[in-house]
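**Student:** heads up, no residue letters with this:
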């Protein structure tokens, strides 16, 4: 049996834009609904949500029912134990938060790879290896794994090229919310100075041939980001959609 194909990674390599949505509500129903809605990728978030590691597996299984939709998982922290567990569950694309330096990016790469190239622990019967049925999984796993690192502070932005150039980093995600706070505009991700820095980051990444991505609830900025060449753009968060929809319905009866 061959390795499961990572369509997200393949699209990054081909230059095809991918539209995504953020999943922060635990369980398998919401990620399945999001996958059914036709997005290219669904982000299962465990950093800014009550979703725990054990909740990732049913989410991955739910999304897997839609072969044209890729699951991306964000661990709570750049930690080799968390990364190992999430990879063993069959996640193929990870978004690592709060990467501040090339050294931290290299640590994430090492956690994604088996020895001798890295430090990922080897387990024989896991969902990732199709329960031991995937041919040469340990030797070939890195072929279908994709690492995205999150740049979300001024410090990281100043080191953007060195972080993005680390061998094994497949793409860089710019985090507007944390970046706005780091730049001195807390709670203002749409501040002109923040937008200027993000747009500059897109160009800097394009100049060195590294795909860029972003999450923004500002539809105008999402379209602008895509025009500027983001490779993976998330345009919504499940909780935000619920809050907005329920509030709007209530307001129509006020």
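**Tutor:** That came through fine. Here the structure is a predicted model, which is why all the values come from computation and not from measurement.

**Student:** only C-alpha atoms for contact and neighbour calcs from this point on.
**Tutor:** Will do.

**Student:** residue 254 versus the residue nearest the centre of the chain, what's the distance?
**Tutor:** Most central in the chain under CA atoms, centre = their mean is residue 95, positioned 3.6 Å from the mean C-alpha point. Counting by CA to CA, to the nearest Å, the gap from residue 95 to residue 254 is 41 Å.

**Student:** is the residue nearest to the centre of the chain in a helix, a strand, or coil?
**Tutor:** Classification of residue 95 by DSSP: H, G, I helix; E, B strand; the rest coil places it in strand.

**Student:** quick check: the gap between it and residue 36.
**Tutor:** Distance of residue 95 to residue 36, given as CA to CA: 22 Å.

**Student:** start and end of stretch 19-28, how far apart?
**Tutor:** End-to-end distance for stretch 19-28, by CA to CA: 21 Å.

**Student:** pretty sure residue 151 contacts residue 176?
**Tutor:** No: taking contacts as CA atoms under 8 Å, residue 151 lies outside contact range of residue 176: 9.2 Å.

**Student:** before we move on, the earlier item: which residues touch the residue nearest to the centre of the chain?
**Tutor:** Taking CA atoms under 8 Å, 6 or more residues apart in numbering, we find residue 95 in contact with 72, 73, 74, 75, 147, 148, 149, 150, 173.

**Student:** now the strands: where do they sit in the stretch 151-254 of the chain?
**Tutor:** Ranges of strands within the stretch 151-254 of the chain are 171-174, 212-215, 232-237, based on DSSP state E, counting those that start in this stretch.

**Student:** try this one side by side with the last:
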């Protein structure tokens, strides 16, 4: 599930839920370096894998995430093999990449308490790139062929938008594009994941070869759960807002 609240407490609750992986998101969530670090510390020790998504495929930002101790990276909006190669270079030290060396200062190396960290760092990091545009779907085989790309992840919402189908991630054309990428990943021998909040769609993608699926989000669960409580216990005003005793009309939206 997604962890988008930027709360270490919520992240820890989710980590102990029995789910097997969490995506700590900084692309569409109010997460900075400090809150990502706090969430990594909060979920450490639980039987759950943490995948972290920075907001952009940027060498400097990726370096900072890795130095925090992020070991599983999801890079958004990778549209070509060249962009995938840039992400690979960002996670590897020279001469195989361009990652800046700061292990003595970094949690990743436990401040140089991990023997041979510099030589072994690449072995401790997984790189998943996000396929979420028509261009990326067209280039998916080339992206999968990039050495250092460990997996791909499909983002149907942005993919739908790029296809002129904004908000229609269940559209047959979108689902066909996702399934094309799942098949390409299987042919390349690499895992592929997908975002699917509709249970039937998630199961269909698993049947089509997805190795990992995001099926919910902390903020969505809280939003829908609190709305259900309000619907069950708070009288509704005629205009659809909430009737509060002694108060004027409450707007139903902003």
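**Tutor:** Received the coordinates, thanks. Values in this document were obtained by computation on a predicted structure and should not be read as measured data.

**Student:** give me the TM-score for this pair.
**Tutor:** Here the superposed chains carry a TM-score of 0.89, computed using TM-score structural alignment, normalised by the length of the first structure; 233 aligned residues with a CA RMSD of 1.0 Å.

**Student:** quick one on the thing from earlier: the residue nearest to the centre of the first structure maps to what in the second structure?
**Tutor:** In the second structure, residue 95 of the first structure lines up with residue 74, judged by TM-score structural alignment.

**Student:** can you tell me how far its match is from residue 26 of the second structure?
**Tutor:** The value you get for residue 74 of the second structure to residue 26 of the second structure, if CA to CA is used, is 10 Å.

**Student:** go on, residue 125 of the second structure?
**Tutor:** Distance from residue 125 of the second structure to residue 26 of the second structure, counting by CA to CA: 18 Å.

**Student:** if you count surrounding residues, which of the two has more?
**Tutor:** Under the criterion of other CA atoms under 10 Å, the comparison of residue 125 of the second structure against residue 26 puts residue 26 first, with 21 against 17.

**Student:** that one touches residue 55, doesn't it?
**Tutor:** Yes: contact criterion CA under 8 Å: residue 26 of the second structure and residue 55 qualify, at 5.4 Å.

**Student:** identify the contacts common to these two.
**Tutor:** Residues touching both residue 26 of the second structure and residue 55 (CA under 8 Å, 6+ apart): there are none.

**Student:** got a list of what residue 125 of the second structure touches?
**Tutor:** The neighbours of residue 125 of the second structure, taking CA under 8 Å, 6+ apart as the test, are 70, 71, 72, 73, 91.

**Student:** residue 164 of the second structure versus the closest residue to the second one other than its chain neighbours, what's the distance?
**Tutor:** If you skip the residues right next to it in sequence, residue 71 of the second structure has residue 125 as its closest partner in space, 4.5 Å away by CA to CA, 6 or more residues apart in numbering. When distances are taken as CA to CA, residue 125 of the second structure and residue 164 of the second structure turn out to be 35 Å apart.

**Student:** roughly how far out does the helix or strand hosting residue 82 of the second structure sit from the chain middle?
**Tutor:** Per DSSP states H and E: residue 82 of the second structure is located in helix 81-91. Its chain's C-alpha centre lies 18 Å from the corresponding centre of helix 81-91 of the second structure when counted by CA atoms, centre = their mean, to the nearest Å.

**Student:** same check, this time on stretch 235-247 of the first structure
**Tutor:** Taking the mean of its C-alpha atoms, stretch 235-247 of the first structure sits 20 Å from the chain's own mean (CA atoms, centre = their mean).

**Student:** that stretch vs the second structure, mean deviation?
**Tutor:** On superposition with the second structure, the mean distance recorded for stretch 235-247 of the first structure (mean CA distance after the TM-score superposition for the first structure) is 0.8 Å.

**Student:** against the second structure, where does that stretch fall?
**Tutor:** By TM-score structural alignment, stretch 235-247 of the first structure lines up with residues 215-227 in the second structure.

**Student:** which of the residues in stretch 99-110 of the second structure are buried?
**Tutor:** By 16 or more other CA atoms under 10 Å, the buried positions in stretch 99-110 of the second structure come out as 99, 100, 102, 103, 106, 107, 108, 109, 110.

**Student:** could you grab the helix/strand/coil label for the corresponding residue of the first structure for the fifth one?
**Tutor:** Taking TM-score structural alignment, the alignment pairs residue 106 of the second structure with residue 126 from the first structure. Under three-state DSSP, the three-state class of residue 126 of the first structure is coil.
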